[in-house]
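Enquirer: Here is my input, please return the structure:
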Amino acid sequence: MEDQWQRAYDFAVEVARKAGEEIRKAGEREIRVMTKSSTVDLVTKTDERVEKIIIGSLTDEFGEGTHCFIGEESVAKGEPCILTDKPTWIIDPVDGTTNFVHGFPFVAVSIAFAVNKQLEFGVVYSCLEDKMYKARKGKGAFCNDQQIQVSDVKDIHKSIIISEHGTDRSPEKVTKTFSTMQKILCIPVHGLRGSGTAATNMCLVATGAVEAFFEIGIHCWDIAAGAVIVQEAGGILLDVDGGPLDLMSRRMVSANNETIAKRIIKEIEIFPVVRDDAPAEKQ
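Expert: I've put the predicted structure just below:
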């Protein structure tokens, strides 16, 4: 029986590499910076150009109107962020824009593909490192074609946990974010880290470099590709309240195993965020 999504998977890897090359070239030129929602959440012309490259390439390959798209820059311009049963690409063209602007060497292209609201595959290209992470449902996870797997650490005291402080600088949310980090650090764990890109953080969980990554305030395009990679590397995904992951909830814990995940969840101070698929008037 023909594998109907293999072609899409292979093409996604090609497109991610092409997009990564564009990002590297842009990094060698003068970068013009605009502000999006805050001085921290920076966006460059590169985001828009790379998203156009990705969506344009996919549309040319598979035909106009055959697939749907959820892209960070498209949503920022008012496109709906609704996941339907139709074949859908979920795209973050430059995950780690702030890193990119400052020359901090973790920037990723994230491309995921879902059908019937279920993720089929994910591709994350850490373009400054030249590391291509990819995974298909039921077929394992890989980095530069070498199979990867999560760590076997179950003792929280021997773990490294990764997280981010996000772009919302409201005092209440900053306080809760850092209170959570303080409590986890004082469990104690071996350390807390952050690469500045959710997609890369999830891939670090998948390779076993860290035991878990959690964050409140991320978006579906930040984590969709990484979610497949983590699961196919043997890890788990949960909501920060311990329930199943909801891709649109903007809340996630990814970990090497349930023991580590649930221990972290005990320390997380939850604060409200607006869902990605919320009606526009609630955004």
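
Enquirer: only C-alpha atoms for contact and neighbour calcs from this point on.
Expert: Noted.

Enquirer: Mind listing what's buried along stretch 110-130?
Expert: Neighbour counts over stretch 110-130 (16 or more other Cα atoms under 10 Å) mark 110-115, 119-128 as buried.

Enquirer: Give me the subset of those that lies in strands.
Expert: 110-115, 119-126 (DSSP state E).

Enquirer: Among the residues you listed, which pair sits farthest apart?
Expert: In terms of Cα to Cα, these reach their longest pairwise distance at V115 and S126, which sit 24.9 Å apart.

Enquirer: Please convert the ones in strands among the buried residues of stretch 110-130 to CSV, extending it with distance to N99.
Expert: Listed next are these as CSV, based on distance: Cα to Cα, whole Å:
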residue, distance to N99
S110, 15
I111, 19
A112, 22
F113, 25
A114, 28
V115, 32
L119, 27
E120, 29
F121, 26
G122, 22
V123, 20
V124, 16
Y125, 15
S126, 12
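
Enquirer: For the comparison step, fold the sequence that follows:
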Amino acid sequence: MYKSVPTPLLDHQYHDYISVAVDAALAAGEIIRHAFKQPKKVEEKQNHADLVTATDKAAEDLIFNRIRRSFPDHHFIGEESSAAATGGVSEQLGDSPTWMVDPLDGTTNFVHGFPFVCTSIGLAVGRVVVVGVVYNPVLEELFVAAEGGGAYLNGERLAASGRTQLAGAVVGTEVGTSRDSETLDAMFGRMRALAALSRSVRCTGSCALGLCSVALGRCDVFFEINFGGCWDAAAGALMVSEAGGTVLDPAGAPWHVMSRRVLAAGSGELGRAVAAVLGGCKLGSGEAAPPGLGMGPSLRGRGRGEEEGRGEKV
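Expert: Got it, this is the predicted structure:
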């Protein structure tokens, strides 16, 4: 397997950041790979659908320690170390370089031996995501992206599908971990609306890998509302943008990394079409609302056919 920084990124302005992130992701991946088929001690966080294991915690500690050795003045936001996955985290994002880490995205998959698990590492500088690394150690897929430098899978340049019509699109999303009736009704309402208009809908259990699937062209669309935090989407969103896709808020507005909402598509036209459908769907009272007007976009890149604008408030 290709286990290094993609050749076109060796001279990138963020090469040092990319190299350290790749090294940390690969090392964390070894922890995950070793534990994947072993007995696991599982703890519940908010409910029976929201899990954490010792592997999540060990992988995050390793990643933070490796990055801090090289960049001791940088800031960190990690899923397992954040005080609360749904509150107060936005205050941690400033202009200083900030690493956003999900040490094991797809913990339920990990517990059940389903191979869609990954480590996701994103870096924001000046509140804009500039580096992303996502590594699935089970399938040995290493995704790397850098602002203005493209996105890569195992060293090969990625290109989103470019599909413009929803009728032929494969749409990815996730069920999430909330189990109250209102949230479930809202979530399945969105899935039903898009299933009726698209070719098919997929749920594979990882927001980061769902976004990478759009960058790779495996899916034409991925959206999720109310995921855990910035660590789930930072790296994957950059992957889509650098692969020529588009990343929006599900309401059609510019995407913000702290919003706990994301919509990615193989083209701007398709992204806007999906946002229009989602605009007719209910949002649960406990789900993350669209970002405020004062929250600027978190990606500088413009994907294929992307135009700025604001859509419905889903």
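
Enquirer: returning to that earlier point: so of the buried residues of stretch 110-130 of the first structure, which two are at opposite extremes in space?
Expert: Of all pairs drawn from these, the greatest distance, 30.2 Å, lies between V115 and L128 (Cα to Cα).

Enquirer: got the contact list for the aligned partner of K36 of the first structure in the second structure?
Expert: Per TM-score structural alignment, the equivalent position to K36 of the first structure in the second structure is K45. By Cα atoms under 8 Å, 6 or more residues apart in numbering, K45 of the second structure lies in contact with 51-52.

Enquirer: mind checking how far K45 of the second structure is from L51 of the second structure?
Expert: Distance from K45 of the second structure to L51 of the second structure, counting by Cα to Cα, to the nearest Å: 6 Å.

Enquirer: before we move on, what about L153 of the second structure?
Expert: To L51 of the second structure, L153 of the second structure is 28 Å away according to Cα to Cα.

Enquirer: which one of these two has more residues nearby?
Expert: More crowded of L153 of the second structure and L51, by other Cα atoms under 10 Å: L153, with 22 against 17.

Enquirer: contacting residues around the aligned partner of the more buried one in the first structure?
Expert: Aligning on TM-score structural alignment places L153 of the second structure opposite C143 in the first structure. Residues near C143 of the first structure by Cα under 8 Å, 6+ apart: 131-134.

Enquirer: Closest one of those residues to A224 of the first structure?
Expert: For the contacts of C143 of the first structure, the nearest to A224 of the first structure is K134 (11.8 Å; Cα to Cα).

Enquirer: was I right about that closest one contacting Q147?
Expert: No - the pair K134 of the first structure and Q147 does not pass the contact test of Cα atoms under 8 Å, sitting 9.6 Å apart.

Enquirer: if we can go back for a sec, state the distance from the match of L153 of the second structure to R7 of the first structure.
Expert: When Cα to Cα is the yardstick, C143 of the first structure and R7 of the first structure sit 19 Å from each other.

Enquirer: which stretches of the stretch 51-200 of the second structure form strands?
Expert: Defined through DSSP state E, counting those that start in this stretch, the strands belonging to the stretch 51-200 of the second structure, from first to last, are 51-53, 75-78, 98-105, 118-125, 128-136, 141-146, 150-153, 156-157, 170-172, 200-202.

Enquirer: just so I know, which of those strands lies nearest P254 of the second structure?
Expert: Across those (criterion: Cα to Cα), the nearest stretch is strand 128-136, sitting at 12.3 Å.

Enquirer: which residues sit against that closest one?
Expert: With contacts defined as Cα under 8 Å, 6+ apart, strand 128-136 of the second structure is touched by 14, 17-18, 21-22, 25-26, 29, 116-124, 141-147, 208-209, 234-236, 238-239, 257, 297-300.

Enquirer: and with 6 Å instead?
Expert: If you take Cα atoms under 6 Å, 6 or more residues apart in numbering as the criterion, strand 128-136 of the second structure is touched by 117-124, 141-147, 235, 298-299.

Enquirer: ok, now stretch 235-244 of the second structure?
Expert: The set of residues external to stretch 235-244 of the second structure that reach it, using Cα under 6 Å, 6+ apart, is 121-122, 132-133, 145, 150-151, 158-160, 208, 211-212, 215, 303-304.

Enquirer: and of those, the nearest to D180 of the second structure?
Expert: A208 (24.2 Å).
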